[in-house]
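Novice: need a 3D model of the following:
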Amino acid sequence: MPTAREALLSAARSALRTRPWATVRMVEVAAAAGVSRQTLYNEFGSKEGLGAALVARQVEELVTGAAEAAVAAQRGGAGPAECCAAAAAWMLGRAGEEPLVRAALTGTWNSRLPAPPPGRPPRYVVERLCASTLAALPGGEGRAVRRACEVGLRLALSFVLAPLPEDPGSAVPDRVAHVVRALLAAGDAAR
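Specialist: As a prediction, the model looks like this:
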C-alpha cells in the first residue's frame, strides 16, 4: 500500500495531466489520494512544496529508469555505446510522455506546470542522468567512456529540445550509439 506521500504525489500527477497546475486544488488532491487536506499540508507544507516534490519525483524516475535501461542492455550483452543508447531512448520516451520531465531537462517551464524546485536547473538533471547511466555501464569509470556517454546523452537531449519532424525519435538511439562508438574508437586510436 502506498504511503500518504506517494498517494498524494500520484493524485497530483493525475490532476496535472488533465488541467493546468494553477487550477489544481489541494482539497481535490487530498480527496483523490484518500487523505485529509491537513495530511497534505503536513507532508508538503504548501502547494508549491507539493509541486516541487512532484517535479523531484519525476526527475528521480527519469534518472533511475535510464540507469535501469542501461543495466538491462548490459545484461543483454550490449557494450557501452548500446547501453548509453538504451538510456537515451528511456530519456526520450519519458520526455515525450511527461511534460514535467521535458521541462526539467530543457528548463522550459510554462504556466501549466508547477514551478521547478530551487537549485535544480537542467544542468543538474543532465548531470544526474549522466552519472546514474555511467554507474551502470561496463567500463563507466573510464574517462573515454564517461566523455563519450555524456556526449551521447547530450546529443539525445538535443532531440528533446528540437525534435526532427520526420523522425519521432525512433532513430535517435541508433544515432547516439553511432556517436558513442565513434568517440570510443577515436579515443582508442589516440592511445
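Novice: hey, let's count contacts and neighbours off CA atoms from now on
Specialist: Will do.
Novice: show me what the helix or strand encompassing Tyr41 packs onto, helices and strands only.
Specialist: Taking DSSP states H and E as the definition, one finds Tyr41 inside helix 37-44. Judged by 3 or more Cα pairs under 8 Å, 6 or more residues apart in numbering; DSSP states H and E, helix 37-44 is in contact with helix 4-18, helix 26-33.
Novice: right, and those helices - which one's nearest Pro118?
Specialist: Pro118 sits nearest to helix 4-18 of all the helices and strands packed on helix 37-44, at 18.4 Å, using Cα to Cα.
Novice: nearest the geometric middle of this protein, what residue?
Specialist: Compute the mean C-alpha point of the chain, and by Cα atoms, centre = their mean the closest residue is Leu62, 2.9 Å away.
Novice: quick one: whichever strand or helix holds it to chain centroid distance?
Specialist: Following DSSP H and E, one finds Leu62 within helix 47-75. Distance of helix 47-75 from its chain centroid, counting by Cα atoms, centre = their mean, to the nearest Å, is 5 Å.
Novice: before we go on, could you also do this sequence so I can check it against the first one:
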Amino acid sequence: MPTARESLLDAALAALARAPWTAVRMVDVAADAGLSRQTLYNEFGSKDGLARALLRREADSYLHGVDRLLDEAGGPVDPLVAVAEWTVGQARARPLLRALLTGCWGERLPAPRPVPPGTVPTGVPAQRRADAGLPGPAEVVALVRERSLAALAPCGGEARPVGSWGLGDRCELAMRLALSCVVAPAQDGVGTLVRRAVAGTGGGQCADPDS
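Specialist: Just a heads-up that it's a prediction; the model follows:
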C-alpha cells in the first residue's frame, strides 16, 4: 500500500498529465489522493516543494532503472546498449524525465526552483533530500557513467594502447549518444548506434581478468 507521500506524488503526476503545472492546485492534488490539504503541506511545505519532490522521484526512478539494467545484462557492450535503449524509450514516455535529461523545460512542467534562502528545513527527511537539489543533465551523465563503470569494470578492462578509449570513456559515450537520440532519434535506433560506436572504441571483447 502506498504511503501518503507516494499517493500525493502520484496524484500530482496525474494532474500534470491533464493540465500545465501552473494550473495544478494543491487542494485538488490532496483531494485526488484522498488526503487532506494539511497532510500535503506537512509533507512538501509548498507547491514548489511538491514540484521538487516530484522531480527527485523521477530522477531516483531513472537511476534505479539504470542499476537494474546493469545488473541484468551481461558482457561489456550489452548493458550499455540496454541502458541507452531504455533511456530513450523512457524519455519519450515521461516528459519530466526528458526535461531532466535534456534541461529543456516546457511551460507545462514544474521546472526546478531552489529553496529560498532562510527557509526553515522541513522535518520530513525525504523532503529535505528533495529540497537539496536535482542533478542536471551533465550530472546525470556522470552518475550513469560511474554506475556503468562500476558494473562493467570486471569485464571491460582498462589496459589499452595509448590513445585508445578506456571503459569509462565508452560508458560516457553510450550515455551521450542516448541523450542525443532523445533529442534527434537515430534512423537505425540508439542500440545499433551505441553498439557500433562502443565496439569501434575497443569495447567489443571482454578482457581476460588474468591477462
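Novice: how far away is Arg18 of structure 2 from Leu143 of structure 2?
Specialist: 32 Å (Cα to Cα, to the nearest Å).
Novice: so these two - more neighbours on which side?
Specialist: Taking neighbours as other Cα atoms under 10 Å, Arg18 of structure 2 and Leu143 compare with Leu143 leading, 16 against 11.
Novice: hang on, the earlier thing: quick check: buried residues in the helix holding Leu62 of structure 1?
Specialist: For helix 47-75 of structure 1, the neighbour count (16 or more other Cα atoms under 10 Å) marks 47, 49-60, 62-74 as buried.
Novice: heading C-terminal from that helix, find the next helix or strand.
Specialist: helix 80-97.
Novice: could you give me the buried positions within that next one?
Specialist: So for helix 80-97 of structure 1, counting by 16+ other Cα under 10 Å, buried means 80-95.
Novice: report the aligned residue range of structure 1 for stretch 94-104 of structure 2.
Specialist: Mapped onto structure 1 using TM-score structural alignment, stretch 94-104 of structure 2 spans residues 98-108.
Novice: list the contacts of stretch 40-54 of structure 2.
Specialist: 5, 8-9, 12-13, 26, 30, 110-113, 122, 124, 127, 130-131, 133 (Cα atoms under 8 Å, 6 or more residues apart in numbering).
Novice: before we move on, what about stretch 183-193 of structure 2?
Specialist: Applying Cα under 8 Å, 6+ apart, the external contacts of stretch 183-193 of structure 2 come out as Val81, Ala82, Ala84, Glu85, Val88, Thr102, Leu177, Ala178, Cys181.
Novice: how far out from the middle of the chain is that stretch?
Specialist: Using Cα atoms, centre = their mean, the offset of stretch 183-193 of structure 2 from its chain centre is 19 Å.
Novice: just the buried subset of the contacts of stretch 40-54 of structure 2, please.
Specialist: With burial judged by 16+ other Cα under 10 Å, the buried subset of the contacts of stretch 40-54 of structure 2 is 5, 8-9, 12-13, 26, 30, 110-112, 122, 127, 130-131, 133.
Novice: which members of those define the maximum pairwise distance?
Specialist: Ala30 and Gly133 (23.9 Å).
Novice: would you mind getting the average deviation of the helix holding Tyr41 of structure 1 from structure 2?
Specialist: The superposed helix 37-44 of structure 1 is, by mean Cα distance after the TM-score superposition for structure 1, a mean 0.6 Å from where its aligned residues fall in structure 2.
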